[in-house]
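Student: compute the structure for the input listed below.
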Amino acid sequence: GDNRGEPGTKHPFFSDKAVRRALAMATDRNSVAEQLYGGGLSGKASCNILTAPEPMNSKNTDGLDICKFDLNAANAELDKAGWVKGSDGVRAKGPVKLKILYQTTVNPVRQKTQDIMKANWEKVGFQVELKSVPAGTFFTNTSPDGANHFWSDVEMFTNSGDPDPTSYFVGWTTKQMTGKANNWQFGNYHRYSNPDLDAVVDSLRKETDQKKRNDLAIKANDILVSDVVVIPLINRTFATSGVSKSLKGVDPTPWDSEMWNIADWTK
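Tutor: Model prediction:
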C-alpha cells in the first residue's frame, strides 16, 4: 500500500544486507562507462558517492568486494543468505521473491544503463522490471512516480556536486527522511537511518580543520557504500576542452566546465 515508502516500513528483501551486497556485486559499472560514456571521455566508473574534491575521494572502497563486478560472488552471497532459485530462475525465501521495479527518467543513456543492469542482475536470480518516468514527473515531490516517494525498489539519477560536502551528506541523515509527514520534501529518499552516519555528518558540520573535514567526508562516503545504501555507478566528467603544451592560465575545477576562465588563457 501507500505505506511502502514510509520511514517505519521495512523493504521485503533489501532490508537483508546480503541482498543489497549481491546486487552491488552484480553491477557492471565498467561496461556502462565503456559503452555509454566513451570509455572515460564523459564519465568514469566509480564506487564512491563523493568523488570531488580529490582529497575527499575515498581510496578505501577500492578493496571492497561489493565494488567489484563478480557474478559468482553475487550468487554465493545469495546462496549463503538462503535465497533459493526457483524453476523460473528467480530467487525466493519463503513467499518473498527478488522482484525489482527499477525506475529512472526517460533518457537514452539511463535507459541503456538499465538494460545493462537488468541483464546481469537477472543472471544471479533477480527479476527486474524496468520503468522510465518523464523528468518533470520524476523530480517532484507530488507524484507517486517521483524520486522523492521512491515507491520503486531501485531508482537511478545523477547527484549534483557541491564544494561543501556537508549539505550533500545531510541527505542521508535520519532527520531528513522523507514521507507523508513532510509531504516528501526532505532529502533522504532512501529513508536510511544510521546513528554512526548521523554523528559523522554532525561532526562534519562543525569541523573547520580541512584535513579532518576530508577524513570525515571519506568516512561518510565509506559508511554509505559499505552498507550498500547506494550503488554508485559513474563519476560524470567533461570532455577534454583542448590539448596544448604551451597553454597557460588554465585553472580546472570539479564544479564547472574546464573553460570557465577561458578569458585568462594564453599561449
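Student: please count neighbours and contacts with C-alpha atoms only from this point.
Tutor: Noted.
Student: state the number of residues packed around the residue lying closest to Asp227 once chain neighbours are set aside.
Tutor: Sequence neighbours aside, Lys17 is the residue nearest to Asp227 in space, at 7.4 Å (criterion: CA to CA, 6 or more residues apart in numbering). By the criterion of other CA atoms under 10 Å, Lys17 has 15 neighbours.
Student: would you do the same for the sequence below? I want to compare the two.
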Amino acid sequence: HMLAAGSDAAAAFAVKPIGTGPYVVDAFAPNDAVQYSINPNYREPNKPFFKTVNLKGGGDAASAARAVLQTGDWDFAWNLQVDPEILNGLAEGGQGDLVIVPGTAVEFIALNFSDPNKEVDGQRSQWQTPNPVLGDKTVRQALALGVDRQTISENFYFGPPGEPPASNILLGIAGAESPNTSWEFDIDQGNALLDAAGWVREGDVRQKNGVPLNITYATTSQNEVRQNTQAVIKGDWEKMGFCVELLQIEASVFFDTSAGNDQTFYHMYWDVHEYAWSPAGPYPLSYMLRWVSHDGENIPQKENGWAAVNEERYTNPAYDALYDEAAQETDPQRAAELFIAMNDMLIDDVVVIPIVQRASEKYGLAKTLNKENIAGGPFESLYWNIANWNRTN
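Tutor: Have a look, this model is predicted:
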C-alpha cells in the first residue's frame, strides 16, 4: 500500500493524493495553487473534457470575480462574498455570468427566553429564569413586525430570487418547507400591540411594571452586511419604543465553544443575536434539535459546560414531542409534515425571526463554459461533477 512507508508517505500523499476522480494532482503549493491533469484510469469513457485544471487560491473575492466577469482571464470563481452593488457592476463586464443558487441557510434573529442580566447559580441566562421583556409574546411579535426583510434582502443581499426575504427557519428542502407562514413589516401594528399589552411610553422608551423595554442585540463583528442590518433594525425597533444596544463580537469568539468564554452564542448573555445557520443534509433532524429542551437537558448551561444547542432556552413540550416523533419516523411524507409543524411552531411563538434566505453559492462563470453542466446545490461542493464540465463550443 502506498501509505505503508509511514509518515513520509502520508506527507507526500497529503500534497499529491491519488483517488478515483476525473483528475489527479500534478502540483500543489499550499495557500496558493493546485494543478491537475486527467486521470488516465477514470471510469467514464471520453471524460473529463479538460486536459488540465488550475485552481488558484489567495487574493480577495472581488479580484477573483473581476478576473472572470470583467477581464476574462479565468473561467470560474466561487464563493464570491462581495457587496452586491460591486458584484453586479463587475457582472456588466461582459466576459462571464454571475450565478446565484438559493440555499438552505437562513440569516435570522434568535430570541433569548431567559434573563441575560440576572445571575442565578453562578450563571446568567439560566434557563428557568424568564426574560422579563421577551417573555411577553406580544413583545416578540412586535419585534418581528419591526424587521424590514424586504429592504434588508434587496440592499444588503441580492434579493429575490437568489436571496429573498424569509418567513421560515427551515428553507430550501423540497417537501419540508412550510406554506403556512408569512411575514409583514408594520411599525404601526407593532406599536398598537405594545399599547394593548400595557407597555407604556415614558419618553422614547416604553416600560411596564417598572421594566423598561430594553434590548441588547449581538452579532459578529467585521461583517458589513450584519452591521448594516443591525442599524436598520435598531432604527425601526426604536420607533416602537424599544431601547436597543448593539453588540459586535469577533466571529472566532462568538462561535467558540469554550466553557470559559461567556461571549459565545451558546452562553447568550444578551437578549437577541443574529447569524446564519443551515441544515447539514436533506433530512434536517439535527437542525431542528436546536429548539428541543427535554427538561433543560438540551439547553446550554453551566451544569453541562454549555455543551448543548438550544441557545434560546426555549422550552415547549409540544415541540419536543414533534421532534421525538420525527426522530423515529421512517415515512418521508410524515417526517416532512412533522418538520413543517416544528417550523410553524417556532414562527408562531416568535422563537426566531427569519430575515433572508441566504444563497448556497455565488459564482462567476465564463460565458465559454457550459452553464447547464455545473450543478450546484446546498449540500454539495461545486466541483462534485467536474467530469461533466465543458465548453459551449
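Student: which position in structure 2 aligns with the residue nearest to Asp227 of structure 1?
Tutor: Aligned counterpart of Lys17 of structure 1 in structure 2: Lys137 (TM-score structural alignment).
Student: wait, that match sits on Val352?
Tutor: No: applying CA atoms under 8 Å, one finds Lys137 of structure 2 not in contact with Val352, separated by 11.9 Å.
Student: the strands in structure 2, which residues?
Tutor: 23-29, 33-38, 52-56, 76-77, 96-111, 200-202, 205-208, 211-212, 214-220, 243-249, 272-277, 352-366 (DSSP state E).
Student: Tyr283 of structure 2 is nearest to which of those strands?
Tutor: Among those, strand 96-111 comes nearest to Tyr283 of structure 2, with 11.9 Å by CA to CA.
Student: would you check the span in structure 1 matched by that closest one?
Tutor: Strand 96-111 of structure 2 covers no residues of structure 1 once aligned (TM-score structural alignment).
Student: which strands and helices lie in contact with that strand?
Tutor: Other helices and strands packing on strand 96-111 of structure 2, by 3 or more CA pairs under 8 Å, 6 or more residues apart in numbering; DSSP states H and E, are helix 61-69, helix 84-91, strand 272-277, strand 352-366.
Student: what's the closest of those to Gly103 of structure 2?
Tutor: Comparing those by CA to CA, strand 352-366 comes nearest, at 4.1 Å.
Student: just checking, what packs against the closest one?
Tutor: helix 61-69, strand 76-77, strand 96-111, helix 149-156.
Student: Throw those into TSV and include distance to Glu312 of structure 2 and mean neighbour count, thanks.
Tutor: TSV is the format used below for these (distance: least, CA to CA, whole Å; neighbours: other CA atoms under 10 Å):
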stretch	distance to Glu312 of structure 2	mean neighbour count
helix 61-69	34	23
strand 76-77	37	22
strand 96-111	6	22
helix 149-156	21	19
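Student: okay, the ones you listed in TSV with distance to Thr181 of structure 2 next?
Tutor: Below are those laid out as TSV (distance: least, CA to CA, whole Å):
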stretch	distance to Thr181 of structure 2
helix 61-69	35
strand 76-77	36
strand 96-111	15
helix 149-156	14
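Student: of the ones you listed, which approaches Gly260 of structure 2 most closely?
Tutor: The nearest among these, by CA to CA, is strand 96-111 at 22.0 Å.
Student: for the stretch 151-267 of structure 1, what spans make up the helices?
Tutor: 165-170, 195-206, 210-226 (DSSP state H, counting those that start in this stretch).
Student: wait, which of the ones you listed is closest to Ser31 of structure 1?
Tutor: Among those, if distance is taken as CA to CA, the winner is helix 210-226, at 19.8 Å.
Student: tell me the buried residues in stretch 333-346 of structure 2?
Tutor: Buried residues in stretch 333-346 of structure 2, counted by 16 or more other CA atoms under 10 Å: Ala335, Ala336, Glu337, Leu338, Phe339, Ile340, Ala341, Met342, Asn343, Asp344, Leu346.
Student: now the terminal residues of stretch 91-107 of structure 1, how far apart.
Tutor: 30 Å (CA to CA, to the nearest Å).
Student: show me what contacts the residue positioned nearest the centre of structure 2?
Tutor: Taking CA atoms, centre = their mean, the centroid of structure 2 lies closest to Ala276, which sits 2.4 Å from it. Applying CA atoms under 8 Å, 6 or more residues apart in numbering, we find Ala276 of structure 2 in contact with Ala105, Val106, Glu107, Phe108.
Student: what separation is there between Arg91 of structure 1 and Ala22 of structure 1?
Tutor: Where Ala22 of structure 1 is concerned, Arg91 of structure 1 sits at a distance of 12 Å (CA to CA).
Student: which of those two has more neighbours?
Tutor: Between Arg91 of structure 1 and Ala22, counting by other CA under 10 Å, Ala22 is the more crowded of the two (27 against 23).
Student: any chance of the strands of structure 2 in JSON lines, plus distance to Asp320 of structure 2?
Tutor: Output for the strands of structure 2, formatted as JSON lines (distance: least, CA to CA, whole Å):
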{"stretch": "strand 23-29", "distance to Asp320 of structure 2": "47"}
{"stretch": "strand 33-38", "distance to Asp320 of structure 2": "47"}
{"stretch": "strand 52-56", "distance to Asp320 of structure 2": "46"}
{"stretch": "strand 76-77", "distance to Asp320 of structure 2": "43"}
{"stretch": "strand 96-111", "distance to Asp320 of structure 2": "18"}
{"stretch": "strand 200-202", "distance to Asp320 of structure 2": "35"}
{"stretch": "strand 205-208", "distance to Asp320 of structure 2": "32"}
{"stretch": "strand 211-212", "distance to Asp320 of structure 2": "31"}
{"stretch": "strand 214-220", "distance to Asp320 of structure 2": "27"}
{"stretch": "strand 243-249", "distance to Asp320 of structure 2": "31"}
{"stretch": "strand 272-277", "distance to Asp320 of structure 2": "20"}
{"stretch": "strand 352-366", "distance to Asp320 of structure 2": "16"}
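Student: having no further points to raise, I will conclude here.
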